[in-house]
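[1] What follows is a predicted protein model with its sequence.
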Amino acid sequence: MIEVNGARLGYDDTGDGTPVVLLHAGIADRRMWRAQTAALAARHRVVALDLRGYGESELPPTPFAHHVDVVGLLDALGIARAALVGCSFGGAVAIDTALAYPERVDALALLGAAVTGHEWSDETNDIWESLVGDVDPADHRASAAAEVRFWVVGPRRRPEDVDPELLRSAQEWDERALATEAALSAVDVAVLDPPAAGRLAELRMPVLVTAGALDLPDISRLADLIAATAPGAVRLPDVPDAAHLLPVERPDPVNAALLDFLR
């Protein structure tokens, strides 16, 4: 644990070399990065963070911003600049950090990233209705099962097509994340203003973009948009046989792509 902007945050700090910070999906926590930490730590100092309120990190009832916490973590660890790797919501936090503090970010690797200010398409809402339907938001177990079906299994396969251990882990992570989201609703969480959706051309550092081939169509479209707009972006093909948690589901191709990019 480390004190950052008035909150104690959970993190892992492994290896030596150029710094890399891993930012988890909103349905998970830093445990999703175990395979990447092991692969990258031979060449890099790898910091995997639990964003405020997630995993082991505290959520004091004071205003904050996730991207400000990321830079606060760099300051607390004595890191002047780092590459940021983000999946899903963690990708959105990585982008916001790079826009707010470009002097602190060497590179961005975005894996199925969200983008602040982006509005989901009607198609995504229709997919939710067809796969999940109505769920009681107060029932975290049922809500997590619905989100695992929607995000981790995805719209193009059945639960029995997915590794049961991945589904078990994702259910556990997401139940904890949903409790966090409920708590976050009572806290003043500042967002980047203006949001990232209209500012992707400001990302002047090298940017790697990919997504899971079995993820929602909106996620691949966002990857296309980032790659077409950020001047230094490289768009890798979508990772086969993977949905939203592609670093967990397909660690080998993800690790290879990260090692090559960060080199």
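    Thanks, I have it.

[2] contacts, neighbours, all on C-alpha from now
    Fine.

[3] quick one, helices of this structure?
    Here the chain has its helices, by DSSP state H, at 34-40, 66-76, 89-100, 122-131, 140-147, 164-184, 217-229, 246-249, 251-262.

[4] Leu203 is nearest to which of those?
    Nearest to Leu203, of all the helices of the chain, is helix 89-100, at 6.6 Å by CA to CA.

[5] ok, back up a step: would you mind putting the helices of the chain into TSV with distance to Val239 and mean neighbour count alongside?
    Output for the helices of the chain, formatted as TSV (distance: least, CA to CA, whole Å; neighbours: other CA atoms under 10 Å):
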stretch	distance to Val239	mean neighbour count
helix 34-40	16	18
helix 66-76	27	19
helix 89-100	16	26
helix 122-131	20	13
helix 140-147	21	19
helix 164-184	17	18
helix 217-229	11	19
helix 246-249	7	23
helix 251-262	8	16
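
[6] Let's have the ones you listed in TSV, adding distance to Glu3.
    Listed next are these as TSV, based on distance: least, CA to CA, whole Å:
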stretch	distance to Glu3
helix 34-40	22
helix 66-76	8
helix 89-100	19
helix 122-131	38
helix 140-147	29
helix 164-184	19
helix 217-229	33
helix 246-249	28
helix 251-262	28
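
[7] right, and those - which one's nearest Asp12?
    Proximity to Asp12, assessed across the helices of the chain by CA to CA, is greatest for helix 34-40 (9.0 Å).

[8] how far is the closest one from where the chain is centred?
    Put simply, helix 34-40 sits 15 Å off its chain's centre (CA atoms, centre = their mean, to the nearest Å).

[9] Can you spell out which helices and strands pack onto that helix?
    Other elements packing on helix 34-40 under the criterion 3 or more CA pairs under 8 Å, 6 or more residues apart in numbering; DSSP states H and E are strand 44-49, helix 246-249, helix 251-262.

[10] Presented hereafter is structure B, for comparison with structure A:
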Amino acid sequence: MQIHLNGIKLNYHEEGSGPAIVMLHAFPLAGAMWHTQVALLREQYRVIVPDLRGFGGSEAPPGPYLMDTMADDVAALLTQLGIAQSAVIGLSMGGYIAFSLWRRHRQLLSALVLADTRAAPDNTEGQAAREANARLVEEAGPPAIATKMIPNLVAPSASQALRDELSRLIHANSSQGIAGALRGMALRPDSRPDLGSINIPTLVIVGTEDSLTPPAEAEAMHHALPNSTLVQIEGAGHLSNLEQPTAFNSALQSFFAA
């Protein structure tokens, strides 16, 4: 389904009924990365899965895409759908957007799942790497980013079938969308000062083999969050929901049933 909001065309998928859950995908993928979780959660929940601006079937305007702007997109979508409050699941970039949602639209949030993400901003080196990748995709296209990033997105033991799936998702995005998100992530603020104020139930998930946002980052967030649970998923890298879906889904089930 598509909807016009905040000056762009946003694509989203919706299944099920009950309390709302919105799922925010990782960079540089799309909402389709949540297919296994949607199949589980739609039995009891109204699941909303947007393609964030610049990705999947959504429009890719000129960037940068600030995390606040993407959070405003999500808030506008929930408002358009008549959803007063929703749980939010964000993985990696989706987690950055979840932090912005808390700062800007916390009345919309009933619970949080922060998966394979971090509260700290990019340092100077990280910002430079984002800009280098933005220029790479502008010059060589999404396949170049896929080739560069996929080895770091998953654990070494990840199957070739999963790597091929990630390639398809990345290749389907536009260079402008990928570059816009890269430059927006480089500009994101430090969310660590906000952690102590996040008093809603929060689940922190991390793959034990996540090299991009390692378990130490998740542990630090967990200790700073006043109402959080930490789950480490064995054998998963940065995309724990795709690499170990059974363990990831089990963590979600336990959290939402509590």
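    Thanks, I have it. Since this is a predicted model, take the numbers as computed values, not measurements.

[11] coming back round to it: dump the helices and strands packed on helix 34-40 of structure 1 to a markdown table, plus distance to Leu214 of structure 1.
    Shown next, in a markdown table, are the helices and strands packed on helix 34-40 of structure 1 (distance: least, CA to CA, whole Å):
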| stretch | distance to Leu214 of structure 1 |
| --- | --- |
| strand 44-49 | 25 |
| helix 246-249 | 9 |
| helix 251-262 | 15 |
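
[12] circling back: closest one to Ala190 of structure 1 among the helices of structure 1?
    Closest among these, using CA to CA: helix 66-76, at 7.9 Å.

[13] Now that closest one on structure 2. Mean distance?
    Helix 66-76 of structure 1: mean distance to aligned residues in structure 2 after superposition is 0.7 Å, counting by mean CA distance after the TM-score superposition for structure 1.

[14] Quick one: the residues in structure 2 that that helix pairs up with.
    Taken onto structure 2 by TM-score structural alignment, helix 66-76 of structure 1 occupies residues 70-80 there.

[15] contacts for the matching stretch?
    For stretch 70-80 of structure 2, the external contacting residues (CA atoms under 8 Å, 6 or more residues apart in numbering) are 3, 5-6, 50, 52-53, 84, 97-98, 100-101, 104-105, 108.

[16] how does it look with 7 Å?
    Leu5, Asn6, Leu52, Arg53, Ile97, Ser100, Leu101, His105 (CA atoms under 7 Å, 6 or more residues apart in numbering).

[17] now stretch 141-151 of structure 1
    By CA under 7 Å, 6+ apart, the list of residues contacting stretch 141-151 of structure 1 from outside reads Trp128, Leu131, Val132, Val135, Asp136, Pro137, Ala170, Gln171, Asp174, Glu175, Ala243, His244.

[18] do that again at 6 Å, thanks
    Contact partners of stretch 141-151 of structure 1, identified using CA atoms under 6 Å, 6 or more residues apart in numbering, comprise Val132, Gln171, Asp174, Glu175, His244.

[19] which residues in structure 2 does that stretch align to?
    Taken onto structure 2 by TM-score structural alignment, stretch 141-151 of structure 1 occupies residues 143-153 there.

[20] Among the helices of structure 1, which comes closest to Glu58 of structure 1?
    Taking the helices of structure 1 one by one with CA to CA, helix 164-184 is closest: 9.7 Å.

[21] ok, back up a step: let me know the closest of the contacts of stretch 141-151 of structure 1 to Ala42 of structure 1.
    Taking CA to CA as the measure, Ala42 of structure 1 lies nearest His244 of these, at 26.2 Å.

[22] Tell me the residue in structure 2 aligned with that closest one.
    His244 of structure 1 maps onto His238 in structure 2 when the alignment is built from TM-score structural alignment.

[23] measure the residue nearest to its match when sequence neighbours are not counted to Ile178 of structure 2 for me?
    Spatial nearest neighbour of His238 of structure 2, excluding adjacent residues (CA to CA, 6 or more residues apart in numbering): Asp210 at 4.5 Å. Distance, Asp210 of structure 2 to Ile178 of structure 2, by CA to CA, to the nearest Å: 21 Å.

[24] For Ser130 of structure 1, see how far away the nearest residue to Ala177 of structure 1 once chain neighbours are set aside is.
    Spatially, and ignoring its direct neighbours in sequence, Ala177 of structure 1 is nearest to Ile27 (5.6 Å; CA to CA, 6+ apart). Applying CA to CA, the value for Ile27 of structure 1 to Ser130 of structure 1 is 20 Å.

[25] do the same with Pro251 of structure 1
    29 Å.

[26] Over to Val20 of structure 1?
    38 Å.

[27] How about Leu23 of structure 1?
    Separation of Leu23 of structure 1 from Ser130 of structure 1 (CA to CA): 30 Å.
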